[in-house]
Every structure is written in C-alpha cells, then in structure tokens.
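# Model the structure of this input:
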Amino acid sequence: MKKILAFGASSSKTSINKQLATYAANQFENATVEILDLNDYEMPIYSMDKESATGIPQLAQDFYAKIGNSDLIIISFAEHNGAYSTAFKNIFDWTSRINGKTFQEKEMLLLSTSPGPRGGATVLEIAKGRFPFQGGVVKGSFSLPNFSANFDSEKGITNPELHRELMKIVMLFKKMSPLN
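Take a look at the predicted model:
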C-alpha cells in the first residue's frame, strides 16, 4: 500500500487549502493518507545565525522524515501576497538546510485554491517552477477558483467541470505510478 502525505500550505486552523489537499488525497483508494497540519511544525523564523547557534530544529527533521516516508506528496498552496504563506516558507527554508533536494525525488501533486477567481494560480506557478530544483517530481497540478462557490465540506468539489478536471489528474497519477 502506497503512502500519501498531504497538507495545506497554510497555518489557518480553517484552511481551505488543507480541505482541498485532504479531499484530493482521499481520491486515491487503497493508499494510506497522512494529513499534516503546519501548526504542528512551528519553528523560529529561519536565519543562518539561528542555524549556527542552535542547529536545525527537530521539527524540521521530523517534517523532512515525513516526506522521505511517503510515496506521493499532495500540497495545496495558500497564496499570501502572490507567494507562499510564511508558515510554509519557514518550514521549507529549514528543511532545505537538511538537504537541498527537500522533496527527495518524490512524486507531487500541487494544488491551490482561494476565495477569488484565480484560485491561487500565482503561487501554484511559483511552486511548479521551483520544486523540481528541490527534488520534487511534479506530475500534476490543479487550481480551484472561488473556493466557497465550488467546494462543499461534505461533497468536495461541487462544480462538475472542475471535479472532472481534478479526477482526470488523479487518474493520470494512477496510470503513471499506480498507487493502488
């Protein structure tokens, strides 16, 4: 059985991106799914001075180990001022100090959503361009616009066209690298 690691790249306790990542991860049958909460990995803001003084925090090492123990990583990005949330960026910065290939050549499905019509498309493009340099094998991406109009906490993606689009990507993952 394959292991899926999923999380919303946000520290919001009611993260719409965590909801989307959880929904997407649960579309893979016969896989174990672990959903992370970035609040469980809160660390001092990265700086070379802090790293020199205290080393890499255990939480960064734990996060890195979670990546290493997975077969597929699903991340849904919150867009803060056109880029990653501070919570995600800090974890990313710390774990990249363990290994520049942070994502350890793991397959990735990258997602984003927002309340607006672009669905976090800007941050999604940043991640798609950056993560291959960090050891991520980006196999698919999906942006969900207008979250509250297109997603229900019980039903998932309610817009039939957008639901088909995500399911098409999930099916491609299953064909490329069967997780079942």
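
# going forward, measure contacts between C-alpha atoms and count neighbours the same way
Will do.

# The residue nearest to the spatial centre of the chain is in what secondary structure piece?
The structure's the chain has its C-alpha centroid closest to residue 75; by C-alpha atoms, centre = their mean the separation is 1.2 Å. Using DSSP states H and E, residue 75 falls within strand 72-77.

# which is the next helix or strand following that strand?
Strand 72-77 is succeeded, C-terminally, by helix 86-98 (DSSP H and E).

# chain center to that next one, what's the gap?
Taking C-alpha atoms, centre = their mean, to the nearest Å, the mean C-alpha location of helix 86-98 is offset from the chain mean by 13 Å.

# residues in contact with it?
Contact with helix 86-98 is made by 9-11, 38, 41-43, 45-46, 56-57, 60-61, 63-64, 80, 102, 134, as judged by C-alpha atoms under 8 Å, 6 or more residues apart in numbering.

# how about this one, so we can line them up?
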Amino acid sequence: MMKVLAFGTSNSRKSINQKLARYAATQINNAINNVDIILLDIHDLEMPIFSEEREKESGIPAFAHDFYQAIGEADAVVISFAEYNGSYTSAYKNLFDWASRIDMKVYQNKPMIMLATSPGPSGAQSVLAAAKGSAPFFAADVKGALSLANFFDNYDVEAEQVTDEAFNEQLNEIISKL
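Below is the predicted model of the structure:
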C-alpha cells in the first residue's frame, strides 16, 4: 500500500491549500489503487518561533520531530503552498526551520508534488517558484509543480473537485510520474 502525506502550508482551518492538497491526494488514490492518504494539518503543529537560543535551551520541539517522521514514513508527499505577501506562511516556515535542525534533508528524497493556489489570478506562483527552486537543497524529488489560479472560480466546494480541466490534465501527468 502506498502512503501519501498531504498538507497545505496554511494554519487556517479554512485553508484552500489544504483543500487542494486533499484533492490531489484523492486523485492519486483514483489513479493508483490501494493508497493510504494521511492528511496533516499544520495548525496542529504550532510551536515557538525558531531561534538557536530556544534550541539550546529546550531542544527541538516534539512537533518538529512528528513532522519530520511523517515525511519519513510516507511514500510520496503532496504539499500545497499558501502564499502570504509573496512568500511562505510563517506557520510553515517555522515548522520547516525546526525540522531542518533535525536534518537539512527535510524531504528525505521522497517523490513530491508541489502545488499552490490563491483566490487571485497569480495562484501563489511566487511561493511555488521559491519552494521548487530550493527543493533540491532539502532532498525533495519533485515530480511536478502546479498552480491553480482563482481558486473559488476553479473549485467546486460541494463536490470537492477542481473544475479546471487543464489543471486536472497536468496534475494527472504529474501523478503518473510517482
């Protein structure tokens, strides 16, 4: 059985990126039978802001170890990046920074699909480009990166489905590389 870890990088309980990550994981399950989807909510992994002083005083928080372990136990990872002011969310950046203190190879050479979405026309492309560009330094095997612009125009909330056919075709191409 293939284990797929999926999460959005926003700590909002109404995260559209969490919805997109879940959707992509479901599409993986549809394409590759016998998939165990693990949905991670980073809202549940909040911890003190990283600093070397905190690390020396208290060590690496358990939630950072939990995050790192969840990636390690997965066969593939789906991340949908929320964009705050053109960059990573502070919640994700903090979680990532703590996990990188365990091992700089945070992504542990896992096959990965990187996604991003936003309510506007940019589709969070800035943060997606940053994430994809830095991925090799953190041992990510990125199979593809894809942005969905205008989330609320391209996602059916009731059906929990992306309605943009071009996006779906590209996502299926990426899934075939897993």
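
# rewinding a little: mean per-residue distance, the strand holding residue 75 of structure 1 versus structure 2.
Superposed on structure 2, strand 72-77 of structure 1 shows a mean distance to its aligned partners of 0.3 Å (mean C-alpha distance after the TM-score superposition for structure 1).

# Which stretch of structure 2 is that strand matched to in the alignment?
Counting by TM-score structural alignment, strand 72-77 of structure 1 pairs with residues 76-81 of structure 2.

# ok so, going back, now, which of the contacts of helix 86-98 of structure 1 lie within helices?
Under the assignment DSSP state H, these contribute 60-61, 63-64 to helices.

# Contacts only, for residue 10 of structure 2.
Contacts of residue 10 of structure 2 (C-alpha under 8 Å, 6+ apart): 17-18, 42-43, 81-82, 89, 91-92.

# ok, the residue of structure 2 most remote from its centre to residue 107 of structure 2 distance?
Most distant from the centre of structure 2: residue 57, at 29.7 Å, with distances by C-alpha atoms, centre = their mean. When distance is defined by C-alpha to C-alpha, to the nearest Å, residue 57 of structure 2 is 26 Å away from residue 107 of structure 2.

# go on, residue 133 of structure 2?
Distance, residue 133 of structure 2 to residue 107 of structure 2, by C-alpha to C-alpha: 14 Å.

# got the contact list for residue 174 of structure 2?
Contact analysis of residue 174 of structure 2 by C-alpha under 8 Å, 6+ apart lists 113, 143-144.

# For structure 2, which segments count as strands?
For structure 2, the strands defined by DSSP state E occupy 2-8, 35-39, 76-81, 110-117, 140-148, 155-156, 161-162.

# What range does the last one cover in structure 1?
Right, strand 161-162 of structure 2. Counting by TM-score structural alignment, strand 161-162 of structure 2 corresponds to 156-157 in structure 1.
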